[in-house]
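Undergrad: Provide a 3D model corresponding to the input given below.
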Amino acid sequence: MDEEKQINRNSEGLEKISLGSITVSIDNAKNGANHPNVRHVPRQETVDVWSILSGSLLSEVRTRGTIKFKGVKNVYRDPRARFVVVDDNADTTKVLEVFTKGWKLGKPKLLVNICGGDEKFEVNNHLKEIFRHSLLHAARTIDAWILTNGLNSGVMKFLGRSLRDFAVSSANRRGKNTFPIGIVDLNTIENGSCFRQSHNSNSRCEVVYDTMHRDSDPDGDTTVLLNPYHPYFVLVDSDSEQSRSKCNEFRCTFMEKISNMKLMGTNTTIPVVTLVIGGGAQSIHIAHRLAMNRSPLVILAGSGGAADILEFAYRYVQSGGGIKREDEIKFTSGLNARLQSSCGPEDRVELLAKCKDMVRRKYNVAIYHLHGTSIPTGLSLCPVHEDIVEAIIASLPKGEKGNQLHLAVVWNLLELVKRYLKENRSWKDDDLHRSFEFALCNDQTDIIDQFLQHGINVQDFLNQSKLASLYAKIVDDCLLKDMLEEKRFQDTKPLYDRHEDYTFDNPMRELFIWAVLQMRIKTAKLFWFEDKSPLGGALLACKMMKAMSEYEQDPQQIDQMETLACEYERWAVEILDDYYKEDRRKTSLSIIRELEDWGRVSCLCLPHRKNETDYRSSSGSKPPG
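TA: Predicted coordinates for the structure are as follows:
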């Protein structure tokens, strides 16, 4: 390491380790329980992430910096967009690291690639609703990235306005869930030379970009402004005369890299879907390349241009792929007529061949019709969907039965999860278990509840190995993780017999304790309702929270633990009162009965602090008169 590690000790035994501008303090003093405490001290100065990135990564970036759009009202928290300039042959893996390491964007749960033309685009109210209330809302809910050409023309100009309106209406801010990213051919941008002013990737520049000014390049070809409502740009610089094609190739390769990445916490790859809206010849070329790579497509029929041409082509596809021989002439003449209005004679021959190539094989395609018009029954491989998110899910590969359910869970789409569970009562256990585990780890209480209502067999789901896996996935920066790590190094005796398929007599109790220890009270309540001894569970949860608060150093965490302890205590008091109203003598027996699931202790043994006045004062805790 280039930077010198400095270790200083003060009189209180506080060991401070400085690594550059990052400072971490570790308190060596022990509290009453001999438990070491880790305290996170605010950074003394901002870390420049770019300064610690590898040289090979920075070599892919020719210029980096920020863009301040002049003449546009800012709708994001940060008024400046971020950009990098890269060559058309740049390593897309390293460019992707710019997003995750340089810009600190979390990996997406879905990538939606918007494919549309730069030509004039007619907008209707239905399309506005789709963009603003369906696509963008879903993208925000799902944690999706939206990939565009970043230009302020055609479909993307309309998308930019939708992004602006959505940001204002939903109080959406950069750094949250919706990340529109423009991958732009630098040669098509008006005033593109201002982004080439520096070739030193270690220095940042700020570009003030006038969105009100329009001009032409020296050759007389009109260039296009950047769309000011994109917070991130990758500007692709190419010396080739076919710079737009080179940029599209870079974009497709970038998408392929993302499609090979794993969703966080799963073995499922990140879904990548292309939404074809309008567009011209270039959009058909892109759609063909993606289709040949089996990348899913959603065609927005009724939006004109390439989308309508492709929708027409897929009308003639049989269920197994290909076109009936008797439909060949009608298919070819219809496509020719539609292609004639959007491209020249030479391009038409190539595009016709590509359209035929796409429909002759069975690929992952779904059609969303803008006007709700149905496609002739029996001819279409692709069903028409009323919801854009369902169309996206339907376009994804269907290699396994539980794929759609799992994605609905990963994307936290409660209504879709409800529908899938209701429509199919014969799910494979592996499909249910995979999705249920994801919901548990991500504290999706409502979805967990749906699985329990569906009747998932928790006894089969939870064995020793699975429970250990759930505890292993606890977030690092928390007291529980520290305590588990300390216990793991102290004890050499295994907690359980080493049988991975060992199951529990009461799996609901194990999941209840797991949720309580992570302070997930809503999830804990689901399993508490299912437990045979809810009184003991509530009191033990109260006791655990109060015990953990003695180890915690963060005042906010201590307050939260004490609040939760009071809530669990309230649960116990309410149960005792209900018992007491029904049968006083039976209540006394319930109180003194040893609880097998809670270490053979009685409810009277659980309260251990003088301030547990609610429990002591409860009518149910008093001897019957």
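Undergrad: alpha carbons only for contacts and neighbour counts from here, please
TA: Noted.
Undergrad: give me the neighbour count for Thr100.
TA: Using other CA atoms under 10 Å, Thr100 has 14 other residues around it.
Undergrad: three-state assignment of the nearest residue to it once chain neighbours are set aside?
TA: Leaving out its chain neighbours, the residue that sits closest to Thr100 by CA to CA, 6 or more residues apart in numbering is Gly106, at 6.0 Å. What DSSP: H, G, I helix; E, B strand; the rest coil gives for Gly106 is coil.
Undergrad: please generate a structure for the following sequence too, so the two can be compared:
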Amino acid sequence: MTTQDSYLSHGIGSIRRTAKRDKLYREVNAMSYGTIEFPDNRSKKAEFIRVSPDASINHVKELLFNGWSDSRPSLVISISGGAKEYIMQPKLAKAFRQGLLKVASSTGAWIVTGGSNTGIMKVIGEIVQLKPVSQLRSKPIKLIGIATWGCVTGVDRLDVHGETVRYPKYRGQKKGEAPLEPNHTNFIFVDDGGTKGFGGEIEFRSKLEQSISGMGVKSSREVQQLPSYEMRSNSQTQDASIPVPVVLLVIEGQL
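TA: Now for the predicted structure:
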């Protein structure tokens, strides 16, 4: 294949992915969707969608697998914790960071958080951003934030359809809302009609993660035996119905 043929093939593939993604946006009845550009992280743009709490879980899962990604994860790490500032002891912080990056990079895992620039969610974003040089050639880590629409600072600017939005760096935090963490690659906003009330996304996120996992529970040994990123299929369409193990990591208090 010549260089020109390669560029042509890549261009056709990109057009097909965009068409499929737009079709999935329609199927999920997206209330808003587009791309977020952060001032401190312009090289990484985050795609987002806004859905109602009763949106089809299967359609959202299909969007994750075949609209926003070109490869299937071997593992999904769901991280929950408080929004208060975290102070990690240096040794524990180093061990946590190295362990999370090793698992995520070696298995091509996706990480799911609440998406805001506070508490453990901010810590996870910073860990992904500070990826060590030894892992820079590995697959970029997909960091997905699932948040309540009415609790996002500056949410009005995200009420678009297919546009790229500049999301400024907000200083300070008002009660009942929080800014977005800029190292996330994707956001799913759940609009329950409320404003400044956290937790509207919890049930939706739980159902989505259960659907991804097929309600299966994996042992630690099974997680360790997951295939590496290089060993997985690179087919263009990923079967979203095949279960993917989901590991829940709950972090509270100071580490």
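Undergrad: put one on top of the other, what's the TM-score?
TA: Here the TM-score for the pair of chains, by TM-score structural alignment, normalised by the length of the second structure, is 0.77; 228 aligned residues with a CA RMSD of 3.2 Å.
Undergrad: so what corresponds to the residue nearest to Thr100 of the first structure in the second structure?
TA: Taking TM-score structural alignment, Gly106 of the first structure has Ser71 as its aligned residue in the second structure.
Undergrad: over to Lys487 of the first structure?
TA: Using TM-score structural alignment as the criterion, Lys487 of the first structure maps onto no position in the second structure.
Undergrad: which SS class is Lys487 of the first structure?
TA: For Lys487 of the first structure, the assignment made with three-state DSSP gives helix.
Undergrad: what's the spacing between it and Val516 of the first structure?
TA: Using CA to CA, to the nearest Å, we find Lys487 of the first structure at a distance of 18 Å from Val516 of the first structure.
Undergrad: cool, and Asn152 of the first structure?
TA: According to CA to CA, Asn152 of the first structure and Val516 of the first structure sit 51 Å apart.
Undergrad: next one: Ala565 of the first structure
TA: In terms of CA to CA, Ala565 of the first structure sits 10 Å off from Val516 of the first structure.
Undergrad: again with Ile67 of the first structure
TA: Separation of Ile67 of the first structure from Val516 of the first structure (CA to CA) stands at 46 Å.
Undergrad: which one's more surrounded, those two?
TA: Between Ile67 of the first structure and Val516, counted using other CA under 10 Å, the more crowded position is Val516 (26 against 21).
Undergrad: the more buried one maps to what in the second structure?
TA: Checking with TM-score structural alignment, Val516 of the first structure has no match.
Undergrad: so which helix or strand takes in Val516 of the first structure?
TA: Per DSSP states H and E, Val516 of the first structure falls inside helix 507-517.
Undergrad: and the next element down the chain from that helix?
TA: With elements assigned by DSSP H and E, the helix or strand that comes after helix 507-517 of the first structure is helix 521-530.
Undergrad: that next one relative to helix 507-517, how many degrees between them?
TA: 160 degrees (axes from the mean of the first three to the mean of the last three CA atoms, to 10 degrees).
Undergrad: list the buried ones in helix 521-530 of the first structure?
TA: Judged by neighbour count (16 or more other CA atoms under 10 Å), helix 521-530 of the first structure contains these buried residues: Ile521, Thr523, Ala524, Lys525, Leu526, Phe527, Trp528.
Undergrad: and what of stretch 80-89 of the second structure?
TA: For stretch 80-89 of the second structure, the neighbour count (16+ other CA under 10 Å) marks Ser80, Gly81, Ala83, Tyr86 as buried.
Undergrad: nearest to Pro140 of the second structure, of those residues?
TA: Of all the buried residues of stretch 80-89 of the second structure, Pro140 of the second structure sits closest to Ser80, with 21.4 Å by CA to CA.
Undergrad: can you tell me the SS state at the corresponding residue of the first structure for Leu248 of the second structure?
TA: Alignment note (TM-score structural alignment): Leu248 of the second structure maps to Thr274 of the first structure. Put simply, Thr274 of the first structure is strand when judged by three-state DSSP.
Undergrad: just to check, Thr274 of the first structure is in contact with Gly116?
TA: No. Using CA atoms under 8 Å, Thr274 of the first structure is not in contact with Gly116, being 10.1 Å away.
Undergrad: how far away is the match of Gly106 of the first structure from Ala95 of the second structure?
TA: Here Ser71 of the second structure is placed at a distance of 28 Å from Ala95 of the second structure (CA to CA).
Undergrad: the two: which has the busier surroundings?
TA: Using other CA under 10 Å, the more surrounded residue of Ser71 of the second structure and Ala95 is Ser71, with 17 against 10.
Undergrad: isn't that one right next to Phe65, touching?
TA: Yes. If you go by CA under 8 Å, Ser71 of the second structure and Phe65 touch, sitting 7.4 Å apart.
Undergrad: for Val152 of the second structure, what are its contacts?
TA: Contact partners of Val152 of the second structure, counting by CA atoms under 8 Å, 6 or more residues apart in numbering, are Ser116, Glu177, Ala178, Pro179, Leu180.
Undergrad: aligned partner of Lys122 of the second structure in the first structure?
TA: For Lys122 of the second structure, the aligned position in the first structure is Lys157, judged by TM-score structural alignment.
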